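> I'd like to go over a predicted model; first the sequence, then the structure.
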Amino acid sequence: MAATIRRESVGTTAGHAGQEPTPVDAYTLDTGDGLAVTVWTYGAGLVEVLVPDRRGHTANVVVRLPDLASYEDRARNPYVGSTVGRYCRCVSHARLRLDGDEYLLDRNDGRHHVHGGTLGFDRYVWRAHPELHGDRAVLRLRLDSPDGDQGYPGTLSAEVAYEVAPGGRLTLDYRATTTASTVVGLTNHAYWNLAGTGRVDGHTLAVNSTRTTVFDDELLPLPGPPADITGTRLDLTRPRSLDGQALDNCFVLDDPAWAAHLHDPASGRTMRVVTDQPAVGVYTADHFTGRRRSGICLETGALPDAPNRDDYPPVRLDPGQVYRHRTVHHFSAG
């Protein structure tokens, strides 16, 4: 069965921080065999992922907001479904050193920098390029971030490609190049709920990790290696219920075979996540105002504060290099 792509207008941004009002489009990528994904050009955001349950009933398994104005309102939108960059997670004291030069990034979290700054990639309208390849549908979204944007050096050309394919497969493929040495770490901030409604307490979660970063009270990683969590409440190497589990942790993955396994027993839906990244951030939305525990974030990507940590996998990108990040979500029901 041939895949299809449908484009619809969402509206026009209100414009903020000197940005001009910009039209926003929604693209729906449909495999025709049950999986359909809707992406908005605003924030290159994942707005709907329609997946059938064991009885064939389809539901949206990501949290979405009601309209474009809600997505533009930071008070109502804690990065819901957004592509996050130029660097996801935190940069301590908003300071970055490269080749002896120090760069001060936008401080949007007290003294610190988080998720790309006040005007991170989630706040821009990306350019869309839809492609059909037989039974696969691909949407490429591109954004150019100028030198000095949020304090980062180098002009960065970023791309995220959403691909839907038969067998319930959603792939997110990120790439970036730069004109000057910089740091990059892109991810998606979707809140997953395989029941399609309610809270995620009934879900079970497994994570392929026996180590996690140790945070201080500002959620900055402390000096030293990740902690061994074998046998603790954070040991999710076997599926555990999310009921009563409040998680806001960064798990260091043991190997690339798989990253996370999320399951909703009531609907039978399962999502298996595979990535080439070193870590997955897990957040159960306990501080999502008005929507507490309505979804769970599984953010594959670099480690927090890696730009300032020589002991973490590097996040530097130099001219002539290509940043790559690939994460695949496999959906099934039974």
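Everything's here; your move.
> all contacts plus neighbour counts: C-alpha atoms, from now on.
Noted.
> against T300, how distant is T327?
7 Å (C-alpha to C-alpha, to the nearest Å).
> neighbour count: these two, which is higher?
More neighbours surround T300 than the other of T327 and T300, with 30 against 21 (other C-alpha atoms under 10 Å).
> and the comparison structure, right after this:
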Amino acid sequence: MTPPDATRVRQRQVGVTGPDGPDAGRAVDEITLSAGDIDVTVWTYGATLVEVVVPDRAGDRSNVVCRLPDLAAYEDRALNAYVGSTVGRYCRGVRDGTFLLDGTRYTLDRNAGRHHLHGGTDGFDRRVWQARVEEGPDQVAAVLTLVSPDGDQGYPGELTAEVAYRLHAAGRLTFEYRASTTAPTLVGLTNHAFWNLAGAGTVDSHLLALNAERIVPFDEELFPLAGPLFPLAGTRLDFRVPRRIGADRLDNFFVLDEPRWAAELHDERSGRRMRVVTDQPGLGVYSGDGLFAPRAGLALEAGAWPDAPNLSDVPSVRLDPGQTYRHRTVHEFSVG
């Protein structure tokens, strides 16, 4: 067994991007972080979380996030539903692909019918990020940076974005996001990993708990409806007490009312548990029904509200020059 205070980093090139993407012909690197009994692998393509390898109660180690076989698969939109990627400049949807900011109407790339989704056709998930490594005695990090030019996918201002994957020997994986801009703009970043603590099969048998009493009611296109938030007590979406995910489709935004914890996921057979803590106002929960292998993982996307740029009564996603966008989400792993 790896000593609990041991940390290490391994790096290698995994390929070169194809000719059709926004960063064609760029080398893509893999960074593997190890701390204690956990290994985390990140690629510079899409600042993507590719593997999180953790032990079960018997000490056997498995990858607990969905991954694709190679770089070509990650570049293939038919296969890659944002698997593990960093999503931005604004995660979630923008209705009609347009928003008003300081009296100016901006039109974004419409990549979901007439709407804008997860940053656009060439969003942050399709870009090759610059990377550096930070090492300490009990933690190690891969820090990835991307400069998004003014007008990128329709967004105003040049945005400098950073995501740090920090792995602590005590069993914590932290996503830390930062961003700054040269002009007023919108920003809301998240990670789109699909978690499966069994390491295989579907997530239907997992126990899920969510620290939320309300969701944002959606229309048929998954945009917020006018009116009050929807209370969950007594409904099929009430996960305040841990229960099995089952076969129900989940594709909802759960409102987090206080920051002690956001979600807990447990696979009873392996004993693996994951607790999620975030400073974000809500959690997008998606049961992966549209994945390459349906329901092979559960997405837990901490971040901004859906269609926040067009809503006045939700937490703002505006960022001005001189300000720093910050977002921190922690995944704590244990066995029991």
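Right, received. Where do you want to start? All of these numbers come straight from a predicted model, not from anything done at the bench.
> got a TM-score for the pair?
The TM-score (TM-score structural alignment, normalised by the length of structure 1) is 0.98; 332 aligned residues with a C-alpha RMSD of 0.8 Å.
> re earlier: okay, and the common contacts of T327 and T300 of structure 1?
Residues within reach of T327 of structure 1 and of T300 at once, by C-alpha atoms under 8 Å, 6 or more residues apart in numbering, are 275, 277.
> does the counterpart of A58 of structure 2 in structure 1 belong to a helix, a strand or coil?
For A58 of structure 2, the aligned position in structure 1 is R55, judged by TM-score structural alignment. What DSSP: H, G, I helix; E, B strand; the rest coil gives for R55 of structure 1 is coil.
> and for R55 of structure 1, the neighbour number?
10.
> name all residues that make contact with it.
By C-alpha under 8 Å, 6+ apart, no residues touch R55 of structure 1.
> ok, and the closest non-adjacent residue to the spatially most central residue of structure 2?
The residue lying closest to the centre of structure 2 (C-alpha atoms, centre = their mean) is N191, at 1.3 Å. Excluding the flanking residues, the one nearest N191 of structure 2 by C-alpha to C-alpha, 6 or more residues apart in numbering is T86, at 4.7 Å.
> in contact with the residue mapped onto that neighbour from structure 1, which residues?
Residue pairing (TM-score structural alignment): T86 of structure 2 is matched to T83 of structure 1. Taking C-alpha under 8 Å, 6+ apart, we find T83 of structure 1 in contact with 43-45, 121-122, 186-189.
> can you rerun that using 10 Å?
42-46, 115, 120-124, 160, 174, 186-190 (C-alpha atoms under 10 Å, 6 or more residues apart in numbering).
> mind listing which of those residues are in strands?
Among the contacts of T83 of structure 1, DSSP state E puts 45-46, 160, 174, 187-188 in strands.
> among these, who's most crowded?
Counting by other C-alpha under 10 Å, top hit in the ones in strands among the contacts of T83 of structure 1: T187 with 30 neighbours.
> that one pairs with which position in structure 2?
The alignment partner of T187 of structure 1 in structure 2, by TM-score structural alignment, is T190.
> got the contact list for its match?
Applying C-alpha under 10 Å, 6+ apart to T190 of structure 2 gives the contacts 84-92, 118, 163, 175-177, 280, 283-284, 300-304, 327-329.
> cool, and R169 of structure 1?
R169 of structure 1 neighbours (C-alpha under 10 Å, 6+ apart): 31, 35, 136, 163, 271-272, 328-332.
> mean deviation of the helix or strand in which E301 of structure 2 is found from structure 1?
Here E301 of structure 2, judged by DSSP states H and E, is contained in strand 298-303. Once fitted to structure 1, strand 298-303 of structure 2 is off its aligned match by 0.2 Å on average (mean C-alpha distance after the TM-score superposition for structure 1).
> nearest residue to N77 of structure 1 other than its sequence neighbours?
Y71 (5.5 Å).
> ditto for A180 of structure 1
Closest residue to A180 of structure 1 apart from its sequence neighbours, by C-alpha to C-alpha, 6+ apart: G154 at 4.3 Å.
> map E264 of structure 2 across to structure 1 for me.
Using TM-score structural alignment, E264 of structure 2 lines up with H261 in structure 1.
> mean shift between whichever helix or strand that match is part of and structure 2?
Counting by DSSP H and E, the element that carries H261 of structure 1 is strand 260-263. The superposed strand 260-263 of structure 1 is, by mean C-alpha distance after the TM-score superposition for structure 1, a mean 0.3 Å from where its aligned residues fall in structure 2.
> ok, the residue nearest to N77 of structure 1 - how many residues close by?
With other C-alpha under 10 Å as criterion, Y71 of structure 1 counts 24.
> ditto for V61 of structure 1
23.
> and the gap between the equivalent of C297 of structure 1 over in structure 2 and L283 of structure 2?
In structure 2, the residue matched to C297 of structure 1 (TM-score structural alignment) is A299. Distance, A299 of structure 2 to L283 of structure 2, by C-alpha to C-alpha: 9 Å.
> farthest residue from the center of structure 1?
In terms of distance from the mean C-alpha position of structure 1, G100 ranks first, at 30.9 Å (C-alpha atoms, centre = their mean).
> what is the aligned counterpart of it in structure 2?
For G100 of structure 1, the aligned position in structure 2 is G103, judged by TM-score structural alignment.
> surely D201 of structure 1 forms part of a strand?
No: using three-state DSSP, the assignment for D201 of structure 1 is helix, not a strand.
> my guess is it contacts D243, does it?
Yes: contact status for D201 of structure 1 versus D243: in contact at 4.2 Å, counting by C-alpha atoms under 10 Å.
> who has more neighbours out of the two?
The neighbour comparison of D201 of structure 1 against D243 (other C-alpha under 10 Å) goes to D201, with 19 against 12.
> identify the residues contacting the more buried one.
193, 241-246, 264, 284, 293-296.
> so what corresponds to it in structure 2?
Mapped onto structure 2 by TM-score structural alignment, D201 of structure 1 lines up with D204.
> distance check, its match against R275 of structure 2.
D204 of structure 2 is 18 Å from R275 of structure 2, by C-alpha to C-alpha.
> next one: N310 of structure 2
Distance from N310 of structure 2 to R275 of structure 2, by C-alpha to C-alpha: 32 Å.
> the two - which one has more neighbours?
A side-by-side neighbour count of N310 of structure 2 and R275, using other C-alpha under 10 Å, places R275 first with 18 against 15.
> the spatially closest residue to D267 of structure 2 that is not a sequence neighbour: neighbouring residues, count only.
For D267 of structure 2, ignoring the flanking residues on the chain, the nearest one in space by C-alpha to C-alpha, 6+ apart is H206 at 5.0 Å. H206 of structure 2: 22 surrounding residues under other C-alpha under 10 Å.
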